[in-house]
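Student: What follows is a predicted structure for the sequence shown.
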Amino acid sequence: MNNNKLQNTSTDNSPFGESRGTLDINAYLDQDEKKDLLRLLTAGSVDDGKSTLIGRLLFDSKKIYEDQLSALERDSKRVGHAGEEIDYALLLDGLKAEREQGITIDVAYRYFSTNKRKFIIADTPGHTQYTRNMVTGASTANLAIILIDATKGVITQTRRHTFLVSLLGIKHVVLAVNKMDLVNYDQKVFDEIVADYKSFITQLDVPDVNFIPLSALKGENVVEPTTQMAWYHGPSMLEFLESVHISSDRNFDDMRFPVQYVLRPDLDFRGFSARVASGIIRKGEEIMVLPSRKTSKIKEIITYDGNLDEAFPPQSVTITLEDEIDISRGDMIVYPDNLPRVERHFESMLVWMDEKPMDPNVQLFIKHANNTTRVKFDQIKYKIDVNSLQKSSIDHFELNEIGRVVMTTNKAIFFDPYKKNHSTGSFILIDPITNNTVAVGMIIDKLNAEDLPSKIVDEKTLEANKSRIAKGECLIPDAQREKRYNQKGTTLWITGLHGSGKNELAFTLEKELFDAGATVVLLDGSSIRLGLSNELDYSPADRAEHLRRVAHISKLLNDQGIITICSFISPDENIRKQVVQIIGDDRFKLIHMDADLEFCKKNKPELYEKFEEGLVANLPGADLRYSVPENPTMVLKPENRATNTKAILEYLADHKIFPII
């Protein structure tokens, strides 16, 4: 065989399918590359025959190898569930638990091709607890095969999976009525099932629905036309899959190019790489970059195989622009006359996929296209019972639950409604702590400005909020802030003489708390006197005013749930008591750095030398009285600098200040 020819005279399981004799391999590969790809999933109740159907498709279309066939025959006798016949489901059910129970647990993907089309099949589980697995398999599918056991008819699981298919925007559905051999291929049984299913699916948005009777185990009407059901005049399952029209399902109208990577191999080249989400990108067209709204024209469309005049989904390309524009990952390139929504507030359908129940008060990361930001839940409108389609009010989602929510992102995202554009209308939610994907969502649409108040809060809450706002009261409860930050707003007031080591302690403590995940702010005498108190001197009266201002700042920060570290001499006990009144006794923690004057003189000699020379006055401990705190929260010695910070951290943890949990 020469390098350009492939000898293939067999008619059985060859990786190249049917007998073709001598074949120009380059021509074959070129033809194979031009075939379009159909992504499909199978869904249905447990033991409806999903894995068996796919296995039969592979077997009858001669897409398995001899060693696979031998293993299949051997495994069928050992762990099969088809009696004396070959259990074709074993081609898909590879997990040990799946083979033992005869069910599908995880999504199994299989690839095969025919002369007309390539296929990627996702075999999805039927159990309720594996809803998230089915959503994963359906997320990229063009078509869904929903199997029904002819002996059972349309059941709850059938409705459930049909609803999920509709929710995920799959436009083509095939109702495969399986196990017709068990009802003697009776047309009446098939017609009754079809009528029952039609009455349900008319409530949903599925534009293309087809019905095929078959027997996956017997191979009846799977690849070859049926010989047992003369009353059926439609295509077999494979004939239908080869001919169903899906190319018009893609959105070629709205050009969306979410930048994934900025390609800069040298100073002379700057390109922007991504997969075309929708629409058609044309060389020379004027474009706009979001969010900057800067415009330019497309200079080149570059691929590995050469430059193109235009690109369309799902191609991945690199484009260059005629102008130098600052573009980063997460930005979106669009046409100026066809813009997506640029919003922070929107409604979505959400599928919760995490074992841990949803906490609606916790902000999550939202990954949308190639953009990531924080998102919060404003309202859970309802949960949908996927079995009955009934809506109910809830305050959080559990694993596999689905519902409608109102969301707000920290920064605007660029999206289209999911029904219009799957690529720019879908997102995932990520837990910032565990980095787990906790939910997937489909954007319904933006919230109109006039609808925003009524969408997010009800009228009674709005009136109550107006009253609180008029009084200057915060609308966010302390408990919510504490849960968000995992800490309580508290002031750690460190007092002591000049040279006692209080500043060293304060700055070290700030770093330790920050590294541990706390939200913390440090206030010290030098920084405050440079700005807020720059007109004040060191007289007792001005010291009191200086500390009063610091106390009010600390209170405001504590009100926001922030831990504040204050490093001030604050020599007067009466002034310290006034500070406590401003901040609040429950939030104020006094830490005394207990160092005598001799220690302080050795630690900060330059300051005390100036005092001796008469260059400094009103120096606490020298010519100004320093009142030792009467009831400090903690007393620390500067000699114990190695353990002082640890002692404070232990106190905060023991008293549930940080961390709370």
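Tutor: All right, it came through fine.

Student: contacts and neighbour counts: CA atoms only from here.
Tutor: Will do.

Student: Next, count neighbours for Cys600.
Tutor: 20 (other CA atoms under 10 Å).

Student: Surely it is in a strand?
Tutor: No: secondary structure of Cys600 (DSSP: H, G, I helix; E, B strand; the rest coil): helix, not part of a strand.

Student: Next, work out how far apart it and Ser199 are.
Tutor: 88 Å (CA to CA, to the nearest Å).

Student: And Met134, by the same measure?
Tutor: 24 Å.

Student: Between those two, which is the more surrounded one?
Tutor: Comparing Met134 with Ser199 by other CA under 10 Å, the one with more neighbours is Met134, at 26 against 9.

Student: Tell me if that one really is in a strand.
Tutor: No: counting by three-state DSSP, one finds Met134 to be helix, located in no strand.

Student: ok, the nearest residue to it once chain neighbours are set aside - contacts?
Tutor: Ranked by CA to CA, 6 or more residues apart in numbering and with sequence neighbours excluded, the top spatial neighbour of Met134 is Thr124, at 5.1 Å. Applying CA atoms under 8 Å, 6 or more residues apart in numbering to Thr124 gives the contacts 41-43, 104-108, 133-134, 137.

Student: want to compare, so here's the second one:
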Amino acid sequence: MAADGPGSERMNIVITGHVDHGKSTLVGRLLADTLSLPEGKLQAVKDACKKNGRVFEYAFLLDALEDEQQQGITIDSARIFFKSALREYLIIDAPGHIEFLRNMLSGASRAVAAVLVIDAVEGVAENSKRHGLILSLLGVSQVLVAVNKLDALDYDEGVFNRITSEYGAYLETLKVTPLAFVPVSAREGKNITERAPMDMPWYRGKTVLEVLDSFHNLPSNEDSFFAMPVQDVYRFSNDHDDRRIYAGTIVSGEISIGEAVRFLPSCKEAHIKNIEVWNAPAKTRAVAGEASGFTLEEEIYVKRGEVMVKSGEAAPVRAADRLRANVIWLGSRPLGFHRTCLLKLGSDKVDARLVKIERFLGESGGAEYRELQRHDCGSVVLSLARPVAVSSFYDNPSLGRFVIVDGYDAAGGGIILESLAAAGNEAPEPPRISKEFEEELFAFLKVHFPHRFPDPGGGI
């Protein structure tokens, strides 16, 4: 969303971290300190805690589900709005427990930036690393690391520096460079919206809110190349209506009546005849984000799952049957080389097979990995049963992000780094025939078809 003035822009940010590291408390504090809560909400929660004999915590502002408050963990991805002087934020408070990584993955996929919360007392946990992996896998490059609960350690600068060094080195292996590490106490409100020079005179950086305001939204997809995955093709038979309408949601760019288009992977071409609308004024142009329907000047047959691009535009969309990708596996059964799963990309579905694990993300070494276990993240090569239209995630997130289905379970997901083989680019190796088989074959042909094979000669 473009900004017309202070507070008019919106940004999606995910808050994540290991369970009990203080994510919900940090978000609750942001809501309270920016006066973004409904009038009376803060006092109502405090009164409820007093009535039930519980110590008030800012996390209670978010954990509205009864079982979440009883267990003390966030199960789903809560969606919270608050405003700074610069913009409006949609904060996604993602679960930290390892059993809810699928929920965290779903929440992070809608974010353009992230806050990773680490408990200064416990230090960098295994799940802190997993969440860094997921952000890397989803291409979330704008990251703030909040080192929380420093009040429990008398605001020890040495602890903060140790965590900054350890976690910063780990994120570097994932090619994630945090914009800032901020020492905070979410419970006490230190360095959240206001600096704490009395408690942390050694820290002279920005507050959490100031770092958030320094993040940037992604450029508008409308200014990018045109692409629309075909969701369906509609035909009507009433009132002699013979239109064939190609429908879908435009994921980037814009298109106008009369322009030439190409469908991938079939490579069929046509021209836009009309942009169809329902109960709305006629239009001559459609842009990114709009669910649209098109009729074409030429009669062509294309199927759901193809991607429509402009014929004369250098769009980084390719027909490919081999992909290099970053994958996170959440299935109950391991993903090995012998298994075929269903890959869902845009509106297309295709059988896919794992053919190579190049490395586990965040790890190094020369080990030959044979499978991805549950909660593993890896850089892999996938072979597809047929060519599909793809783009790298960094060229177009909508065409570069996929889900892997194992049976009836959404068992994994990932982003495409690059396509490795376009349709028709790789000729199959010719079959090899042994000399013995060749001789037997010609002996058979000579007996049964002597008029066509009078002599085997030099062989096939």
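Tutor: Everything's here; your move. Every value quoted in this text rests on a predicted model; they were computed, and no experiment measured them.

Student: What's the match for the residue nearest to Met134 of the first structure in the second structure?
Tutor: Aligned counterpart of Thr124 of the first structure in the second structure: Ala94 (TM-score structural alignment).

Student: try Leu364 of the first structure
Tutor: Aligned partner of Leu364 of the first structure by TM-score structural alignment: Cys341.

Student: Kindly report the same for Ile212 of the first structure.
Tutor: That one, Ile212 of the first structure, aligns with Val182 by TM-score structural alignment.

Student: Now the closest residue to its match other than its chain neighbours: which helix or strand?
Tutor: Using CA to CA, 6+ apart and skipping residues adjacent in sequence, the residue nearest Val182 of the second structure is Ala146, 4.9 Å away. In the assignment (DSSP states H and E), Ala146 of the second structure maps to strand 142-148.

Student: show me what contacts Pro6 of the second structure?
Tutor: 85-87.

Student: Can you say which of those are buried?
Tutor: 86-87 (16 or more other CA atoms under 10 Å).

Student: want to throw the contacts of Pro6 of the second structure into JSON lines with distance to Pro219 of the second structure?
Tutor: Compiled in JSON lines, those are given as follows (distance: CA to CA, whole Å):
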{"residue": "Ala85", "distance to Pro219 of the second structure": "21"}
{"residue": "Leu86", "distance to Pro219 of the second structure": "18"}
{"residue": "Arg87", "distance to Pro219 of the second structure": "16"}
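
Student: distance of Leu597 of the first structure from Thr408 of the first structure?
Tutor: Taking CA to CA, one finds Leu597 of the first structure at 56 Å from Thr408 of the first structure.

Student: More neighbours: which of the two?
Tutor: The residue with more neighbours, out of Leu597 of the first structure and Thr408, is Thr408; 20 against 17, by other CA under 10 Å.

Student: Quick one: map the more buried one onto the second structure.
Tutor: Thr408 of the first structure maps onto Ser383 in the second structure, by TM-score structural alignment.

Student: list the contacts for the corresponding residue of the first structure for Arg322 of the second structure?
Tutor: Structural alignment (TM-score structural alignment) places Arg322 of the second structure against His345 in the first structure. Counting by CA under 8 Å, 6+ apart, His345 of the first structure makes contact with 406-409, 446-447.

Student: Looking at the second structure, which of the residues you listed hold up?
Tutor: Contacts conserved in the second structure for the contacts of His345 of the first structure, using both residues aligned by TM-score structural alignment, their matches' CA atoms under 8 Å: 406-409, 446-447.

Student: Name the nearest of these relative to Asp431 of the first structure.
Tutor: The closest of those to Asp431 of the first structure turns out to be Thr409 (CA to CA; 14.7 Å).

Student: how far away is the residue lying closest to the closest one once chain neighbours are set aside from Arg344 of the first structure?
Tutor: Distance criterion CA to CA, 6+ apart; nearest residue to Thr409 of the first structure, sequence neighbours excluded, is Val375 at 4.1 Å. From Val375 of the first structure across to Arg344 of the first structure, the span is 9 Å (CA to CA).

Student: more crowded one of the two?
Tutor: The neighbour comparison of Val375 of the first structure against Arg344 (other CA under 10 Å) goes to Val375, with 21 against 16.

Student: Now do the SS call for the aligned partner of the more buried one in the second structure.
Tutor: With TM-score structural alignment as the criterion, the equivalent of Val375 of the first structure in the second structure is Ala352. Following three-state DSSP, we place Ala352 of the second structure in the strand state.

Student: doesn't Val388 make contact with Ala352 of the second structure?
Tutor: No: using CA atoms under 8 Å, Ala352 of the second structure is not in contact with Val388; the gap is 11.1 Å.

Student: the longest helix in the second structure is where?
Tutor: helix 157-173 (DSSP state H).

Student: With the first structure instead?
Tutor: Counting residues, the longest helix found in the first structure (DSSP H) is helix 540-559.

Student: In that one, which residues are buried?
Tutor: 543-548, 550-551, 553-555, 557-559.

Student: Pretty sure Ile443 of the first structure sits in a strand.
Tutor: Yes: under three-state DSSP, Ile443 of the first structure falls within a strand.

Student: Please pull up the equivalent of it in the second structure.
Tutor: Checking TM-score structural alignment: Ile443 of the first structure goes with Ile416.

Student: close enough to count as contact, that match and Asp395?
Tutor: No: Ile416 of the second structure lies out of contact with Asp395 (CA under 8 Å); the separation is 9.9 Å.
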